[in-house]
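Q: below is the sequence, then the predicted model.
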Amino acid sequence: MFKLFDRIKHWHRVAYFLVAYDFATIIVSYFLALWFRFDCRFSHIEEPYFDIYCHIIVPYAIFVIFIYWILGLYRSIWRFASFFEIKRLVYATVITIFCNALLVTAFVYRMPISYYVFGIGFQFFFGVVIRFSYRFVLLLRDTRAAEMPDSNVLLIGAGSAGRMILRDVNFVNGGAHGAAKVVAIIDDNPNKWGRYIDGVEVIGGRDKILWAVKEYNIKEIFIAIASLSPREKRNLITICKESDCKIKQLPNMYAEKAGIISAGNLQNITIEDVLGRDPISLHQEDVANQIQGKVVLVTGGGGSIGSELCRQIAKYNPKQLIIFDVYENNAYDIQLELKKKYPYLDLVTLIGSVRDARRIESIFATYRPNICYHAAAHKHVPLMEDSPCEAIKNNAVGTYKTAYAAMKYGCDRFVLISTDKAVNPTNVMGATKRICEMIIQTFDKAVREHHEDMLPYLVSHYIEFESDKSERVKSGSGHTEYVAVRFGNVLGSNGSVVPLFKKQIAEGGPITLTHKDIIRYFMTIPEAVSLVLKAGANASGGEIFVLDMGEPVRILDLARNMIELAGLRPDIDIEIQYIGLRPGEKLYEEKLMSEEGLKETENHLIHVAEPIKFDSESFIENLYELMRLAYNNEAPEVVQKIRETVPTFKG
């Protein structure tokens, strides 16, 4: 018998108990109704009424239990009882009282009205009490547990998002485990000061943050304002960082609109939040007009800059978007992302190298792109110092071959992604990117002057310089506009120090810094790419666009910010070590060469550099010699030839 009982599921046992409880309380409810009707004296209850009660109460109780079963009131998980269960109880109450009053009055006997009023009231009361008592007991237990939390939380934001976070922390997740509890709220709206949300006081504005941290022994700060601008967020984070608290934030606006905010939506503050500028307001109609309905090729389309170019180009409804990259994993990732987000986009993903002239020509001949964004390049400064031949092959020769194919197959615009390291370069990587800019200027000059036939066809490294004239583009047949866009470091890119610092912090340090005074310009990837598209759309050919990178950032400050954002202390929890400048590395980057001057454009964030004049024929001869030396892997000779080719190279 007991073994059989043990085999019954727990929720079945709860349901059987509720059935027995409901049966008993329904009988008691209507007895109490008669008892109240006759002044709470059993001897005063008139015999006809009591007889009718005795005859109908058992069938009625069975009927009520049947209705409860139909409405699912024996299948709920009562520790999570909510408005849904209350609503079902109300439905059951209305149905049963209506049937009881109608049928008994019509076919049996007219009972006092108070009998039905008190009876249904007791029935509803007893039904609610048993079903919600379990949750009430759990709530009391959780409240007691939350009185001694492991971590006191300061909540910033007393809006709807803040209220959801508060309830999730105090009553759903945090309070249940005693791990965290919101003990005070900050909001800049004076109308909310001194008032309470779920028992937690709004103590004041942001000027009270540091006071609250000390007064309430705060360990964590949650920023629950979904619509903060980057400037407001940066100011708020700056205040919070003066404490030793761990800071988390609500990442975006969609969560509040979707009504799915919880403590799990909160994310750690990122370095982009600290360094990020206000959003750029660009009129992108010209970008849309340029890209819409066009075939667009992005070389290096799987990289950090290339993939963001693909994301932003896709939203302008191109006729076809071609992702070209040598690394298949990155290309595959961005392909999957774009196919999911833009299912109707004509997307082509191709694998290959810009060093392979025949592969490049095949792509241009097959797809005839109208616009080419050339982001493929080796960008790692120390690695290129050790492998200068590869830098020439990929950066310089790869750019030349791609630019030539663009001219040969009628591409309307070729946009080179350059770098501030091309300005007065002190390293091989920067010098090769300066060569890329010179290639762009050479091609633009040749097209404008109808001297396309003067540009050699560098199909492969073993063809002699003078033996390929038959393959050259005919004079006057080109119409491609060539431009370059130059900017500095982007936060989170593959070559940025940010991923390196994150990894070093996760490993417990130390953070390795080349020099305490080193500075760099930083820009977010989406911001940089939006300006690249804008510059490319406004180009007329031959320009070197320089993007406004804002104020330079000291890398030491960047490292300290990242350590503090991880909830750690610089030089105490995480050591900062200075390892010296790497080969070819500058203390600071310049945005333009001293010989160049900046011209203003309509957009104050985009400038045009006055190009340095050079002999195109001598440059082409030097480039061919560089190509020959690089493919013969003569590294010292390659570096010397780079010095001859780029007069501003100081490496």
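A: Ah, there it is.

Q: CA only for contacts and neighbour counts going forward, please
A: Fine.

Q: what are the contacting residues of the helix or strand containing residue 383?
A: Residue 383 is located in helix 381-386, with elements delineated by DSSP states H and E. Residues outside helix 381-386 that contact it (CA atoms under 8 Å, 6 or more residues apart in numbering) are 378, 390-391, 427-430, 582-585.

Q: list the helices and strands whichever strand or helix holds residue 625 packs on?
A: Per DSSP H and E: residue 625 is located in helix 616-631. Packing partners of helix 616-631 (3 or more CA pairs under 8 Å, 6 or more residues apart in numbering; DSSP states H and E): helix 388-391, helix 635-645.

Q: looking at those helices, which is closest to residue 448?
A: Among the helices and strands packed on helix 616-631, helix 635-645 comes nearest to residue 448, with 23.0 Å by CA to CA.

Q: which elements pack onto the closest one?
A: Counting by 3+ CA pairs under 8 Å, 6+ apart, helix 635-645 packs on helix 388-391, helix 428-448, helix 616-631.

Q: residues touching residue 422, list them.
A: 430-434.

Q: second structure follows, compare the two:
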Amino acid sequence: MKSGLISKIISLSRPAKRAISVVTDLCLLSLAIWAAFALRFENLNWWPDSKQLMVSALTIVLTIAAFIKLGLYRAVIRYLSEHAFLAIMLGVAFSGISLIVCGFLFQALVPRSVPVIYGAFAFLLVAGTRFTVRAVIEQRGRKVKDGVLIVGAGPKGRQLVSALSQGTEYRPVGFISTVDSNHKSLIGNLPVFSIDHIERAVRELGASRVLLALEDSVPVNRKDLMKVLEALSVPVQTVPSMSELVAGLARINDIRDLEIEDLLGRDPVRPDTAMVSSSLSGKAVLVTGAGGSIGSELCRQILRHKPSALVLFEQSEFSLYSIERELKSINQVEALGVSLHAVLGSVTHRRRCEAVMKAFGIQTVYHAAAYKHVPLVEHNVIEGVQNNVFGTLHVAEAAIATGVERFVLISTDKAVRPTNVMGASKRMAELVLQGLAKRQRETVFSMVRFGNVLGSSGSVVPLFRDQIRDGGPVTVTHPDIIRYFMTIPEASQLVLQAGSMGQGGEVFVLDMGEPVKIADLARKMIHLMGLEEKNEDNPDGEIEIIFSGLRPGEKLFEELLIGDNPQGTAHPRIMMAREVSLPWSEVAELLESLSRSSQAFDCGAVIGLLKEARTGYAPNGELADLVWCNSGSHKPEVPNDSNIFHLK
């Protein structure tokens, strides 16, 4: 019955609710004045005389007018804040003074203590009824909201509590602090538990999920935090980073699945900002593949080093539109003053690359454009070679022709003793740049090689996440498969660092930390999404992991070095590989043959040439190109000489 009455009142129109508030305050203020006089005269049967009645009525009318002027009746009770609290205080103070003045003007009997007693009663009644109504409404809402624990008791956590309290989905029930001394304290009437008591907090407070709101500037032992969170029986999610909030790309209450890359357990990369800035600040920079996972993060970080111009070169229209819009927002919010240019184009078009570099006076190129999905490139050999090998060649030759000072290739650990076409094509791209570095000295070429980046277009993380959301199963190729992982921001920071260190022809290798077992990564993701793995020991689990077998060209273990004696650099997380390179004459001859075979769509010849080249390519399966295998005839059509790509 009570619930139905509250629902009816809530559903009333705003004017009707305001009228109810005014009538209620008239009654409450009348009660406060009568109680003040009755208490002063110690007579519960007290009744005002004509002058006291006139003074009381005028005081109440003036008080209601003051409340209207202060905006008290415009405030929505369910969202009542400290501003309404202050308005009531001011209104009541004005009301007490009005009682004194009216009593003096009408020569009514108003003892000096009555205005004070009246003010106290009026405040308690007017404020108390409003905050009681707010509490009742909130209590109704709590029943349909999910209780959440917030890890992080700093400004970000408190801001999240405020945002969630106004929403309709989540109800903050407490904080988890990484500072032990905060245990058993209160923040905004919410209990605070230390990280060691998080399981108890989840149980006692009835939390249905845990939200991470860690401060970007506060160091946290993420490895230990991961172990604690993984053991919980509820989903763990996170809120946007401060950079996203500042750029206007997200709101504090935009809840998202936990980014496991944030919890790899390694110390954050500390780049030499001065060295990187000196190679980027005030320079015209071009990034190929600017809409990709690595390319877009490179653009974000390059932008903050304030180049004179940043050219985004990308063949995907939507990807280019997305990154341009994001960077424009960052550029405007942070007042960086960088000239941004979004250019559509493919790295396989040499003249387009050269025209773009010449038009914008490019001084530094970061070449991130590549086909990098191993099975797809294995099934599309010609396109993989054209994009990864000849795309690199075209961009590099355009850079030399336009006088670019520095050129950095984003390579991969799959280029080391490759077993797939993607890795062989990237190693071939490295040999091309090493040859060009020997052929000329004007443009400084360097390569940066690293392993998998979590969250990239080729990463297992988004795939696993989608499979878990769909109820499983999660597919892992092999129970023992191991990969090196690095976050996209980490990799991009080290790429910029290594690029600024290059002198010509070096292959830099990033320290990827400890390798990660893919099956273990899948299990962590299942646990962190509040689910259990279904296996022989736990047949009642929700998500099953199945092993599908290694795909064409896939290895159990990836390597970062061909040789065994890397050379250190000025940065502890960057090494320089000592590896074989070829003179430009040999590279040019090899590229001539590769160009002829690829333009003839002769996949067999292309694979043979990649094997003969000093790439270390040793395929672990049969040729898997889809067109080649389904053409019925493997005899290539030899193109006219006019269509062959000739090298200088």
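A: Cool, got the structure. In this text the structure is predicted, and so the values were computed from the model without any measurement.

Q: tm score of chain vs chain?
A: Comparison of the two superposed chains (TM-score structural alignment, normalised by the length of structure 2) gives a TM-score of 0.82, and 598 aligned residues with a CA RMSD of 3.5 Å.

Q: on that earlier part again, which member of the contacts of helix 381-386 of structure 1 is positioned nearest residue 600 of structure 1?
A: Taking the contacts of helix 381-386 of structure 1 together and measuring to residue 600 of structure 1 by CA to CA, the closest member is residue 430, at 24.7 Å.

Q: what's the counterpart of the closest one in structure 2?
A: Aligned against structure 2 by TM-score structural alignment, residue 430 of structure 1 finds its counterpart in residue 423.

Q: now do residue 325 of structure 1
A: Applying TM-score structural alignment, one finds that residue 325 of structure 1 aligns to residue 314 in structure 2.

Q: now the longest helix along structure 2, how far from the centre of its chain.
A: Identified as the longest helix of structure 2 according to DSSP state H is helix 113-142. Remark: helix 113-142 of structure 2 is offset 43 Å from the chain centroid, using CA atoms, centre = their mean, to the nearest Å.

Q: what of stretch 188-201 of structure 1?
A: 31 Å.

Q: and that stretch, what's buried?
A: 188, 192-193, 197, 200-201 (16 or more other CA atoms under 10 Å).

Q: start and end of it, how far apart?
A: For stretch 188-201 of structure 1, the first-to-last residue distance is 14 Å (CA to CA, to the nearest Å).

Q: ditto for stretch 299-316 of structure 2
A: For stretch 299-316 of structure 2, the separation between the terminal residues is 16 Å (CA to CA).

Q: picking up where we left off before, can you redo the buried residues of stretch 188-201 of structure 1 as CSV with secondary structure and distance to residue 368 of structure 1?
A: Converted to CSV, those look like this (DSSP: H, G, I helix; E, B strand; the rest coil; distance: CA to CA, whole Å):
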residue, secondary structure, distance to residue 368 of structure 1
188, coil, 56
192, helix, 62
193, coil, 64
197, strand, 62
200, strand, 64
201, strand, 65
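
Q: what's residue 328 of structure 2 aligned with over in structure 1?
A: Match for residue 328 of structure 2 (TM-score structural alignment): residue 339.

Q: one step back: deepest of the helices and strands packed on helix 616-631 of structure 1, which one?
A: Most buried of those, by mean neighbour count (mean count of other CA atoms under 10 Å): helix 388-391, with a mean of 24.

Q: which stretch of structure 2 lines up against that one?
A: Alignment of helix 388-391 of structure 1 against structure 2: residues 381-384, by TM-score structural alignment.

Q: my guess is residue 344 of structure 2 meets residue 316, correct?
A: Yes. The criterion here is CA atoms under 8 Å, and residue 344 of structure 2 meets it with residue 316 at 7.4 Å.

Q: could you pull out the helices for the stretch 201-350 of structure 2?
A: Assigned by DSSP state H, counting those that start in this stretch, the stretch 201-350 of structure 2 shows helices spanning 222-230, 242-246, 273-280, 293-303, 317-333, 350-360.

Q: which one of those helices lies nearest to residue 566 of structure 2?
A: Closest among the helices of the stretch 201-350 of structure 2, using CA to CA: helix 273-280, at 22.2 Å.

Q: what range in structure 1 does that closest one sit on?
A: On the basis of TM-score structural alignment, helix 273-280 of structure 2 is assigned to residues 284-291 in structure 1.
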